[in-house]
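*Asks:* below: sequence and its predicted model.
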Amino acid sequence: MKAITWHGKHDVRCESVDDPEILNPRDAIIRITSTAICGSDLHLYDGYVPQMMPGDILGHEFMGEVVEIGAKSTLKKGQRVIVPFPIACGQCFHCSKQQYSCCDNSNPADKMDFGREQLGQPMAGIFGYSHLTGGYAGGQAEYVRVPYSDVGPFVIPDDSLEDEKVLFLTDILPTGWMAAENCDIQPGDTVAVWGCGPVGLFAVQSAFLMGAARVIAIDHFPHRLELAKKFGAETLNFEETKVYEALQDMTGGIGPDASIDCVGLEPHGLYVDNIIDQIKVSTFLGTDRGHVIRQIIMATRKGGHVSIPGVYGGFIDKFPIGAMMEKGLTVKTGQTHVQKYTQPLYTAIAEGKLDMTFLISHRMPLEAGPEGFQKFHDEQDTYTKIVLKPGMSEAKLAA
């Protein structure tokens, strides 16, 4: 089959690889009909995530048709399914608490030591996201093996809902939703969202749906800021204004009630701390760049909430822990427990309360995946979201 594979920094390829096989009775094989390039895939593209190996198949936002099942799978051949990006067993301590992205059993034993050393505990398995998260082949491919298929995949009951209306249930919609939920939004609250990429835009929508009176969206790409405005957000271009000062002015000197970091370890901007962090990263003296989370902690009101869906992978210097403690901030973060949110968010989509299709800017055949990565990386104001369609040509997609 064909698949998008990683071979180093800024080097992804479309190659022929072995077809997946059933390895466990709870497995299923899915023929991919739609898959997407995620903003967090760019961290792999930029070489920031450890334990990537040449030839690893990328992709954790995908859906398709069931073509083969193990003896203990609850799926049926021919069903259309979306597949959550975290792999969860459904039976461990964390899964019993619906903390699916913290599953204790989905990361193979031979992959767990590095996670324990790096993070204190091993991570759950994630499709196409390094051997730190299990080394699973991802879904930017024609086929994929899905472990624990009796727990993760969600069967699309209404065939009238085409792929693009439900594809982002795999990751970015529930991620934006959980990011807002972690803010404990109260009626009348002001929520600030750093980063208007896909997760940030869904966080903006979700915050309003949860009762926020005001949402302030922060970015520097004009098109992304315009998309945020369409949902009712006020906007700040960080290249044209001082964000901390602007937020204080907009909130009467109090600060936002809640702040959401949808940027993570690769923030933009010519700031002193960001430049120093970049130097440290480029000389292997550091891992992550922490400008946004530093700014968030300083800007959020006393007693407020901070939510971090943006990906961080290692360590940052100059962390304002004093401000976090003295201001009494509540901080929540983590990979998304997608399985917890799939059914209610699917219902909201089916009822027309949520729309995801506005985000898609480009559709490409799978073979164009390497070009898609480069475009998404270099032209983020134009390429807001790329959907790859295995088995479809450029001409058919353009029709």
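*Replies:* On my side now, so go ahead. Numbers count the residues shown, from 1 in each chain.
*Asks:* switch to C-alpha atoms for all contacts and neighbour counts from now on
*Replies:* OK.
*Asks:* who's sitting farthest from the centroid in the protein?
*Replies:* Distance to the chain centre peaks in the chain at Gly252, reaching 32.8 Å (criterion: Cα atoms, centre = their mean).
*Asks:* now that one, what's its secondary structure?
*Replies:* For Gly252, the secondary-structure state derived from DSSP: H, G, I helix; E, B strand; the rest coil is coil.
*Asks:* which residues does Leu169 contact?
*Replies:* Listed by Cα atoms under 8 Å, 6 or more residues apart in numbering, the contact partners of Leu169 are 82, 84, 338, 342, 345-346.
*Asks:* below is an additional structure, to be compared with the one above:
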Amino acid sequence: MRAVTWQGKRKISVEEVPDPRIEEPGDAIIRVTSTAICGSDLHLYELFGPFLDAGDILGHETMGVVEEVGPGVTSLRVGQRVVVPFNISCGECWMCRRGLQSQCERTQVTEYGSGAALFGYTKLYGQVPGGQAEYLRVPLADYNTIPVGTSLPDERYLFLSDILPTAAQGVAYAGVGAGDTALVLGLGPVGQFAARIAAHRGARVIAADPVPERRAMAERYGVTVCDPDEVPDAVAEFTSGRGADAVVDAVGMEAHGSPGVHAAHTAIGALPDAVARPMMEHAGVDRTAALLQGIDVVRRGGTVSISGVYVGNADPLPMKTLFDKQITLKMGQCNVKRWIGDLLPLAERDDDPLGTADLTTHRVPLDEAPAMYETFQKKEDGCIKVVLDPAR
């Protein structure tokens, strides 16, 4: 089969690789009909080389049709249309029963002290082959699939794999409700959905991003938008100087406005893997400009919810400010299955209130993935969300 593979920093190629096969009784093989490039895939493209091997298959936003099932699969049938959550969990352990599927005790990557294994996402999360391919092996398939209908296009369902529940969790963790003022930092795919979900909950939403096309998309959903440099003044005006009730950081570790850490990223990327790995695991390697801005502009007693990915273990935080302002921080890898019961009915509604069909800006054949990684990373050509079509 053809698959999108990592070959080195900013080096992506589509290669012929062996088809996946049933390895455990609970496995299923999915024929992929749509698979997306996620903003967190760009961290692999740019930074996470020390935890990848050449030839690793990328991708963790996937849906398709069941082609084959193992003898232990009980709830799936061949020909069924499914979405595949990006985290791999068992649904039965202590963590899963409490809605913390991203911490599944059966699939935790104990070698690196990490939570549940993920599709297509480095040794830190199990080095499981990803879904930017013609076929995908899904372990524990009874639980790690979301059966969906057949009448709606893929884009109405695909984002249930990651970015829609990630945004929903970010908004829920922020405690956003009707009448609140919510600030969303970053209007990539997760930020777009976070702003829409917050507005759907009845909040007044302001969102910041440096890219005009991203701001224009958010405005279609009643969101007040601004450039990141304008955030302090915009929030002060929006809230009569009090500050936002809640902030969702949908930017993460590669935020603009942190030139020193950006230089460190470049330097670490040039080191041998054996040297770079411990530096990335233990150093403060995150560009925290967006997070620090969120802390500055949230009101006293407010909440900052972090959906963007951070990886540094020594990142400095303004503890005096956090304590003095009584700020609550909530964060974490999304627990996809926890939110599907709320989100699937919204995705299937005729009026599509969260705009699941209004996010994809580029739908291209799998072979165009290398070029689209570059376009997405450089924020060129109005690129907000890329969906790859293995059948084209």
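*Replies:* Sure thing, it's come through. These numbers come from a predicted model, not from an experiment.
*Asks:* report the TM-score for the pair.
*Replies:* Here the superposed chains carry a TM-score of 0.92, computed using TM-score structural alignment, normalised by the length of structure 2; 375 aligned residues with a Cα RMSD of 1.5 Å.
*Asks:* before we move on, back to that, just the contacts of Leu169 of structure 1: which are in helices?
*Replies:* When those are checked against helices (DSSP state H), the matches are 338, 342, 345-346.
*Asks:* by neighbour count, which of these wins?
*Replies:* Counting neighbours by other Cα atoms under 10 Å, the top entry in these is Val338, with 28 neighbours.
*Asks:* tell me the residue in structure 2 aligned with that residue.
*Replies:* Matched by TM-score structural alignment, Val338 of structure 1 corresponds to Val336 in structure 2.
*Asks:* and that match, how far is that from Asp227 of structure 2?
*Replies:* 30 Å (Cα to Cα, to the nearest Å).
*Asks:* what's near enough to touch the residue most central in space within structure 2?
*Replies:* Computing the C-alpha centroid of structure 2 and ranking residues by Cα atoms, centre = their mean puts Ile163 first, at 4.9 Å. Counting by Cα under 8 Å, 6+ apart, Ile163 of structure 2 touches 38, 189-190, 193.
*Asks:* how does it look with 10 Å?
*Replies:* Ile163 of structure 2 is in contact with 38-39, 61, 86, 169, 188-194, 307, 334, 336, counting by Cα atoms under 10 Å, 6 or more residues apart in numbering.
*Asks:* list only buried entries from those.
*Replies:* Buried by 16 or more other Cα atoms under 10 Å: 38-39, 61, 86, 169, 188-194, 307, 334, 336, out of the contacts of Ile163 of structure 2.
*Asks:* okay, helices next: where are they in structure 2?
*Replies:* With DSSP H as the criterion, structure 2 has helices at 41-46, 94-97, 155-158, 163-174, 189-200, 212-219, 231-238, 259-269, 273-282, 289-297, 319-324, 336-348, 369-378.
*Asks:* which elements pack onto the second one?
*Replies:* Of the remaining helices and strands, those touching helix 94-97 of structure 2 by 3 or more Cα pairs under 10 Å, 6 or more residues apart in numbering; DSSP states H and E are helix 336-348.
*Asks:* mean deviation, the helix it packs on versus structure 1?
*Replies:* Aligned to structure 1 and superposed, helix 336-348 of structure 2 gives a mean residue distance of 1.5 Å (mean Cα distance after the TM-score superposition for structure 1).
*Asks:* how many other residues sit next to the residue nearest to Asp315 of structure 2 when sequence neighbours are not counted?
*Replies:* Distances taken as Cα to Cα, 6 or more residues apart in numbering place Gly284 nearest to Asp315 of structure 2, at 4.2 Å, with adjacent residues excluded. Using other Cα under 10 Å, Gly284 of structure 2 is surrounded by 18 other residues.
*Asks:* relative to Ala3 of structure 2, which of the helices of structure 2 is closest?
*Replies:* Evaluated with Cα to Cα, these place helix 369-378 nearest to Ala3 of structure 2, the distance being 9.6 Å.
*Asks:* having no further points to raise, I will conclude here.
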